[in-house]
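Peer 1: Okay, structure incoming, though there's no sequence with it:
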């Protein structure tokens, strides 16, 4: 009787000892709790290295000015009103192009992802457009739309809509067919099917494409604002290149970088709120 009791008592103890290492191993696989403002660590380290190298005289001030020189130049441009005007112009161009590209990407992805006819008509054309360098379309769009603002906004819209379409279409194609069968069994209408099955299933891919589209709208401006422009960050950088003002060029690059980081962070915040029902590594 005592042997049975000892064996019975030893069994839970052994199981508990085996479960503790296993539990520790499972906990170790997770990335851990999310830390606040972690994406600012990398840029902060880069700026610190830049400042240290400038202070030590390791960098040529004519090629790469010190951070304090760039900040002083930015303050001067802001007080003079030049930087404010250029930022407002660039934001307006990026916003118009992004709005058009976002609408086109979502509409085309839904039409292609929910219909075989739509896929046959749309998907191949978009893939062909994706294979063509977007900046290579600039001469053709200048002939079609003129050399004013219209062609700049059109090119930005193309840069934006392609990643949104591709990721949203891939998410739609990846929806489990069992959900479609369940919707048919439940007798859902087309509108109910889109609202309850399609949209939740496509949102993760849509947000990935949205982040790429937001960044692409800023990247396109760098080139477009150097073509027949009289204002904008790209125009400011192009003029600074002609006069050898590397500090002004760095001001433009830093503003582009800040806008890109802020807009991407905003999209990620919206994504976490909208997709709060998902349990993922990032959450």
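Peer 2: Done, it's in. No experiment lies behind these values; they were computed from the predicted model shown. Residues are numbered from 1 along each chain as shown.
Peer 1: all contacts plus neighbour counts: C-alpha atoms, from now on.
Peer 2: Fine.
Peer 1: so which strand or helix has the residue nearest to the spatial centre of the chain?
Peer 2: By CA atoms, centre = their mean, the mean C-alpha position of the chain lies nearest to residue 211, the distance being 2.2 Å. Using DSSP states H and E, residue 211 falls within helix 199-224.
Peer 1: counting contacts, what elements does that helix pack onto?
Peer 2: helix 82-113, helix 149-173, helix 233-242, helix 246-274 (3 or more CA pairs under 8 Å, 6 or more residues apart in numbering; DSSP states H and E).
Peer 1: looking at the ones you listed, which is buried most?
Peer 2: helix 149-173 (a mean of 24; mean count of other CA atoms under 10 Å).
Peer 1: okay if I get the helices and strands packed on helix 199-224 as JSON lines plus distance to residue 129?
Peer 2: Output for the helices and strands packed on helix 199-224, formatted as JSON lines (distance: least, CA to CA, whole Å):
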{"stretch": "helix 82-113", "distance to residue 129": "13"}
{"stretch": "helix 149-173", "distance to residue 129": "8"}
{"stretch": "helix 233-242", "distance to residue 129": "25"}
{"stretch": "helix 246-274", "distance to residue 129": "24"}
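Peer 1: thinking again about what came up before, show me what contacts the residue nearest to the centre of the chain?
Peer 2: 264, 267, 268 (CA atoms under 8 Å, 6 or more residues apart in numbering).
Peer 1: which one of these sits closest to residue 238?
Peer 2: Nearest to residue 238 among those, counting by CA to CA, is residue 264 at 25.7 Å.
Peer 1: Quick one: residues contacting the nearest residue to residue 233 once chain neighbours are set aside.
Peer 2: Of all residues not flanking residue 233 in the chain, residue 86 sits nearest, at 5.3 Å (CA to CA, 6 or more residues apart in numbering). Counting by CA under 8 Å, 6+ apart, residue 86 touches 231, 232, 233, 236.
Peer 1: Recalculate using a threshold of 6 Å.
Peer 2: By CA atoms under 6 Å, 6 or more residues apart in numbering, the contact set of residue 86 is 231, 232, 233.
Peer 1: separation between residue 276 and residue 263?
Peer 2: 20 Å (CA to CA, to the nearest Å).
Peer 1: Check residue 92 too.
Peer 2: For residue 92, the distance to residue 263 - CA to CA - is 14 Å.
Peer 1: Mind giving me the packing neighbours of the helix or strand harbouring residue 21?
Peer 2: Using DSSP H and E, residue 21 falls within helix 2-28. Packed against helix 2-28, as judged by 3 or more CA pairs under 6 Å, 6 or more residues apart in numbering; DSSP states H and E, are no other helices or strands.
Peer 1: this is the comparison structure:
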């Protein structure tokens, strides 16, 4: 009597889970599409005055026109350059200082108190002082982005390292791991979830800071484009600039989420039902 082997249960369920995850990702597009349709309908029926809130179709046509002329590319490249440099400076300092303050007692005493005091100051309120220090050129925009991104990443790096269970470190020491190996195999993996969270918050704060910075004596950038459009009452260009900032922030968050999933494959968090 012959028997038919039953395929492993994991192999039959894995494609189903992948399809379900793909369907859930598409579900996330429903609410934005509904909002866009409602916005377009309200604008076309006169519920929303066109001179106050232009229809999405008009904003898209304006964006296409600016992209065809090449103006949008110039302003977008300038904004991205400022954001990347500011995030690199502020994020790099946050990671280094957060790690030193969390790992070394001397670093904790020397670094954390000044940072705790400085975080109570609204960095956007420091614009007048920054203008005196660095002027009104590119340094001001980059400094604002660096300040905005520094604090979220610093505090999440600090908290992520300090929240690691000390018993895990002691167990690694007992197993013969040296200090560098403990940092690599215990401290870094344990702190990565908090670091990724801090990075997502830092990018959001960096974009917010850039909006303000590009409205101060800028000649290029999405913020400059919006300020110039305000002078001529071009509401469609202003709304386009806001949508570009929103899309850049969303794209940044999606990329960080993707990197987080790839890096933290060992971590299984609570799934929504």
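Peer 2: Looks like it arrived, so ask away. Since this is a predicted model, take the numbers as computed values, not measurements.
Peer 1: Spatially nearest residue to residue 221 of structure 2 (excluding sequence neighbours)?
Peer 2: Here the residue nearest residue 221 of structure 2, using CA to CA, 6+ apart, is residue 75, at 4.0 Å.
Peer 1: so what corresponds to the one you found in structure 1?
Peer 2: Aligned counterpart of residue 75 of structure 2 in structure 1: residue 86 (TM-score structural alignment).
Peer 1: and its match, how far is that from residue 252 of structure 1?
Peer 2: 10 Å.
Peer 1: list residues touching both of these two?
Peer 2: residue 233.
Peer 1: Pull the number of nearby residues for residue 54 of structure 2.
Peer 2: Counted with other CA atoms under 10 Å, the neighbours of residue 54 of structure 2 add up to 23.
Peer 1: Can you tell me the SS state at it?
Peer 2: Three-state assignment for residue 54 of structure 2 (DSSP: H, G, I helix; E, B strand; the rest coil): coil.
Peer 1: Would you mind finding the match for it in structure 1?
Peer 2: In structure 1, residue 54 of structure 2 lands on residue 65 (TM-score structural alignment).
Peer 1: Can you tell me how far the closest residue in space to its match that isn't next to it in sequence is from residue 260 of structure 1?
Peer 2: Nearest residue to residue 65 of structure 1, sequence neighbours excluded (CA to CA, 6+ apart): residue 247, at 5.9 Å. Distance, residue 247 of structure 1 to residue 260 of structure 1, using CA to CA: 20 Å.
Peer 1: Aligned counterpart of residue 200 of structure 2 in structure 1, please.
Peer 2: Checking with TM-score structural alignment, residue 200 of structure 2 has residue 211 as its match.
Peer 1: Kindly provide the distance from its match to residue 148 of structure 1.
Peer 2: The value you get for residue 211 of structure 1 to residue 148 of structure 1, if CA to CA is used, is 28 Å.
Peer 1: contacting residues around residue 155 of structure 2?
Peer 2: Applying CA under 6 Å, 6+ apart, no residues contact residue 155 of structure 2.
Peer 1: any idea how far residue 260 of structure 1 is from the residue opposite it in structure 1 once aligned?
Peer 2: Aligned counterpart of residue 155 of structure 2 in structure 1: residue 166 (TM-score structural alignment). Distance of residue 166 of structure 1 to residue 260 of structure 1, computed by CA to CA: 21 Å.
Peer 1: Then residue 16 of structure 1?
Peer 2: Counting by CA to CA - residue 16 of structure 1 and residue 260 of structure 1 are separated by 50 Å.
Peer 1: Same question for residue 159 of structure 1.
Peer 2: To residue 260 of structure 1, residue 159 of structure 1 is 15 Å away according to CA to CA.
Peer 1: Likewise for residue 160 of structure 1?
Peer 2: 14 Å.
Peer 1: What does residue 111 of structure 2 correspond to in structure 1?
Peer 2: Using TM-score structural alignment, residue 111 of structure 2 lines up with residue 122 in structure 1.
Peer 1: does its match count as helix, strand or coil?
Peer 2: Applying three-state DSSP: residue 122 of structure 1 is helix.
Peer 1: what about it, how many neighbours?
Peer 2: As a measure of burial, residue 122 of structure 1 has 16 neighbours, counting by other CA under 10 Å.
Peer 1: what sits against it?
Peer 2: So residue 122 of structure 1 contacts nothing (CA under 6 Å, 6+ apart).
Peer 1: hmm, try it at 8 Å
Peer 2: Residue 122 of structure 1 neighbours (CA under 8 Å, 6+ apart): 108, 112.
Peer 1: What distance do you get for it to residue 18 of structure 1?
Peer 2: For residue 122 of structure 1 relative to residue 18 of structure 1 (CA to CA), the value is 56 Å.
Peer 1: now swap in residue 237 of structure 1 and tell me
Peer 2: Residue 237 of structure 1 sits 63 Å away from residue 18 of structure 1, taking CA to CA as the criterion.
Peer 1: returning to that earlier point: take the contacts of residue 211 of structure 1 and lay them out in JSON lines including distance to residue 185 of structure 1.
Peer 2: Shown next, in JSON lines, are the contacts of residue 211 of structure 1 (distance: CA to CA, whole Å):
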{"residue": "264", "distance to residue 185 of structure 1": "40"}
{"residue": "267", "distance to residue 185 of structure 1": "36"}
{"residue": "268", "distance to residue 185 of structure 1": "35"}
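Peer 1: Identify the residue of structure 1 aligned to residue 29 of structure 2.
Peer 2: Aligned partner of residue 29 of structure 2 by TM-score structural alignment: residue 40.
Peer 1: From residue 268 of structure 1, how far out is its match?
Peer 2: 14 Å.
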